[in-house]
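Engineer: Requesting a structural model of the entry that follows:
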Amino acid sequence: MRPVALAAATALLLVIAGCSSQNDAPPSAGSTPTPGTSTAAVTSDVTYPVTVDTPLGEVTLDKQPTRIVSLSPSATESLFAIGAGTQVVAADEYSTYPANAPKTDLSGFEPNVEAISGYKPDLVVMSNDTGGTAAALEKLGVPVFLSPAPTTLDQGYDEIAVLGQATGHADETAQVVRTMRDDIATALAKAPDKPVRIYHELDSQYHSASSHSFLGSIYTKMGATNIADAADKDKTGYPQLTEEAVVKADPQLMVITDQVDYTADDVKKRPGWADVAAVKNGNIVTVDADIASRWGPRLPQLVETIADAMTKASTSATDSPAPATSSATATAR
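Structural biologist: The predicted structure is shown next:
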C-alpha cells in the first residue's frame, strides 16, 4: 500500500499498539511480579512435558513456564485473563492492559534478543516473528509461542485455548473461552436483521477494515455490508479507499477509534460529506482503539457497542437507500 505496504503496516500497528482504556477493571490474576524478578509458585492443570501447535510449528515445553515475556498486547491481556498473569515477568511497551501488567520498553516491532533474554524467560509470546527473533531465541534455549492476530472468531478461540495449554491453565482458559463465546453470541444477536452499510475508518488516509480482517469478519457475522470489500481485491484485510468512493458508497454507520487525531464532529465538517447517511443521521461511533484492535476477553464489549450502533443506524428515519453502484465504487488507491 501505499497501497499494500502501508495497509500492512497500519494493520500491524493497530494489532500491536493501541492506547489502553484504564476504565475497565483488569481481569483477576493475582499479583504481578516486578519485571526481572523470580515468580511465586503457580498451579497447573496440565501435565508436562506438553507439545502445542503454533504457526511456527510444534513447541514442546518440558515444564510449566514461570518467566513469560509477552511481546504482544493481545497476548498480554489473554495471559492475565486465563490466570497466567503471575507468570509474566515482562511485557512490551504497548501492553497497557491490564494496569498491573509488567510493561517495559521491550519492542514488539523490533525485538531485541539481548534485551529479551535479560529477563531470563522460559517462554516468549510474540504476535509476529520479526527479523528471525524466534530462531535467535530458540538457539538460546528459549521456546517461542507465536500468537498472530486471528482472522476469524474461531481462530481466536483456538489461539487462546492453545495459550492456556502452554501455560498450564487449560481449565481456566476453557471457562474464559466459554464466557467469550456466550457474551459474543449475545452481542451478535442484538444486531438488526436489516443489513447496514458500514465503514470502519482506520486513519485520515481512508484505510479501512474489510471483511478479510478479523474485525471485518465480525461485521460480516453481524450482517453488515462492508463498503471496503470492493477495494480489497488482494484480500489484505486493510485496503485504502478514496474519499470519493466512501462518499459514493454512502455508509449508514461509520466507526472511528479514539486513537485517531480527529473526532466525529470533525468528520461531520468534511466538505461533501453532509449527505452521507452516517453523517446526516448522526451515526458515527467512536470505539476504544485497544479493544477494537486486539483479540482478547474484552472483545464482547466492542461487539455489543457496534450492534447497538447498527440498530440505531438501521432505524434512522432519514436514511437514504443503498446506492446502486456502491459495490463497484470503493476502489483502492
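
Engineer: use CA for all of it now, contacts and neighbours both
Structural biologist: Will do.

Engineer: Just give me the longest helix of the chain.
Structural biologist: If each helix of the chain is counted by residues according to DSSP state H, the longest one is helix 170-188.

Engineer: structure for this one too, so we can compare:
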Amino acid sequence: MTRRMLTAAIAVTALLLGGCGSGGSDDGAGGQPAASASGAAYPATAGGVTLDARPERIVSLAPTATEVLFAIDAGSQVVAVDDQSTYPPEAPRSELSGFKPNAEAIAAKNPDLVVVSDDLNKIVDQLTKLKIPVLFAPAAKTLDDTYGQIAQLGTLTGHPAEAAALTGRMRADIDKIVKGVPARSAPLTYYYELDPTYYTVTSQTFVGSIFAMVGLKNVADGAKTAYPQLSQEALVSADPDMIFLADSKCCAQSPATVKARKGWSGVTAVKTGQVVALDDDIASRWGPRVVDLVRSVADAVAKVPA
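Structural biologist: Next comes the predicted model:
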C-alpha cells in the first residue's frame, strides 16, 4: 500500500490526532539559559520536550516536519529523514519509515532529537527509554496547529526568529489570497477526493477548513465521520460544482479518468471542466506549503464563471 493510501486509511480510522499548541522556551532549573550561536536560549522546552543544547543530529520521520525544519533554516542540523520526505529535494532521505518505525535503526543515526507525527509501534516510548528526545507533532487539525508546530520546532532547534518570520509570512499570504477570492451570490459546492474509492473529507477537517476559507460548500458535510466514504450514487446525485483530486499522483486520477466514470459525465463539475488535479503531497502536508494549497484552490475558484 502506498504512503498516500495509508494516509487516507489513517485519516478514516481517526488516527490523525490534533496538532500541538505552540511551545515556548524554558530557562530550566537554576542559572541562566545558555545561548546558541543564533541567539536562541537553552535549555529550551516545547511540546513536552526539553533540550539542554541545540540539536545537531535531527531525525525527522514526518514529511511535514521535514519541510518545516528546512523552511526555518534548520536543515543543516537534519541528518536523516523518512523515506516519504520528498521535499525539499536536499533533505537526506533514508530507509527509515514513519509508518513502521524501528527504534534500533533510528538510534543508529545517533540523533539528539527525533520528530514523529504518529506514535506507531509505541515508538515514542521506545526512543524515550533509549534517552532520545522525541517531539510528537501529529497532523494538524487547524492552521493554528500548523503555526504552533512551526513555533515548537523553532524553539527546539534554535531558530525561533526564523519560525516566527515563517508563520508571519504564511498568515499574510493566506489572508491576501483569501481576500482576493471573488464574492459570489451563492457558494460553489465541491467534492474533495482522497482516493478512487470515494473517501473524502468534511468541513470538520484541516482540508475542509481551508476550502471553507474561500467560500466553498462541502457536499460531504452531514456525514457521520470527518473522513467518510461516499457512494458513487450519492456523489453523482450531489452534483458538485467543483471536484478536487488529491489522488492525482498516488492513483493516477485526472479530469479524464473522472469523466470516464460511469454516470459522471453529467456532473456539473465535469461538464464545465471544473475538475482540479491537486499535488497530493502539498494537499496532505500541512506545513509551509499550505499556502500553495490555499492558492491552488483560490485560483481554481476564481476561474469559475460567476
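
Engineer: Which residues does the longest helix of the first structure contact?
Structural biologist: Helix 170-188 of the first structure has contacts (CA atoms under 8 Å, 6 or more residues apart in numbering) with 45-46, 81-83, 157, 160-161, 164, 221-222, 297, 299-300, 303-304, 307.

Engineer: Can you turn the buried part of the residues you listed into a ChimeraX selection?
Structural biologist: In ChimeraX syntax, the buried subset of the contacts of helix 170-188 of the first structure is picked out as below (16 or more other CA atoms under 10 Å):
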select :46,81,82,83,157,160,161,164,222,297,299,300,303,304,307
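
Engineer: just the strands in the stretch 101-250 of the first structure please.
Structural biologist: Assigned by DSSP state E, counting those that start in this stretch, the stretch 101-250 of the first structure shows strands spanning 123-126, 144-146, 197-200, 225-226.

Engineer: Reformat the ones you listed into JSON lines and put distance to Asn100 of the first structure next to each item.
Structural biologist: Below are those laid out as JSON lines (distance: least, CA to CA, whole Å):
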{"stretch": "strand 123-126", "distance to Asn100 of the first structure": "18"}
{"stretch": "strand 144-146", "distance to Asn100 of the first structure": "22"}
{"stretch": "strand 197-200", "distance to Asn100 of the first structure": "31"}
{"stretch": "strand 225-226", "distance to Asn100 of the first structure": "37"}
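
Engineer: For the equivalent of Leu302 of the first structure over in the second structure, list the residues it contacts.
Structural biologist: Using TM-score structural alignment as the criterion, the counterpart of Leu302 of the first structure in the second structure is Leu293. Leu293 of the second structure makes contact with Ile282, Ala283, according to CA under 8 Å, 6+ apart.

Engineer: May I ask which helix or strand encompasses Leu293 of the second structure?
Structural biologist: helix 290-302 (DSSP states H and E).

Engineer: Look up the average distance of the longest helix of the first structure to its aligned counterpart in the second structure.
Structural biologist: Its aligned residues in the second structure lie a mean 0.8 Å from helix 170-188 of the first structure after superposition (mean CA distance after the TM-score superposition for the first structure).

Engineer: Distance from the chain centre to that helix, please.
Structural biologist: With CA atoms, centre = their mean, to the nearest Å as the basis, helix 170-188 of the first structure stands 16 Å off its chain's centre.

Engineer: Of the contacts of helix 170-188 of the first structure, which belong to helices?
Structural biologist: Using DSSP H, the members of the contacts of helix 170-188 of the first structure that fall in helices are Ala81, Tyr157, Ile160, Ala161, Gly164, Lys221, Leu299, Pro300, Val303, Glu304, Ala307.

Engineer: Need the counterpart of the fourth one in the second structure.
Structural biologist: In the second structure, the residue equivalent to Ala161 of the first structure is Ala151, according to TM-score structural alignment.

Engineer: Determine which two of the ones in helices among the contacts of helix 170-188 of the first structure are furthest apart.
Structural biologist: Spatially, the most separated pair among these is Gly164 and Ala307, at 29.4 Å (CA to CA).

Engineer: what separates Pro182 of the second structure from Val304 of the second structure, distance-wise?
Structural biologist: 10 Å (CA to CA, to the nearest Å).

Engineer: actually Tyr42 of the second structure, not the one I wrote
Structural biologist: Separation of Tyr42 of the second structure from Val304 of the second structure (CA to CA) stands at 52 Å.

Engineer: what do you get for Val181 of the second structure?
Structural biologist: On the measure of CA to CA, Val181 of the second structure and Val304 of the second structure end up 11 Å apart.

Engineer: between these two, who's got more neighbours?
Structural biologist: Val181 (18 against 15; other CA atoms under 10 Å).

Engineer: Isn't the more buried one up against Lys303?
Structural biologist: No. The criterion here is CA atoms under 8 Å, and Val181 of the second structure misses it with Lys303 at 10.1 Å.
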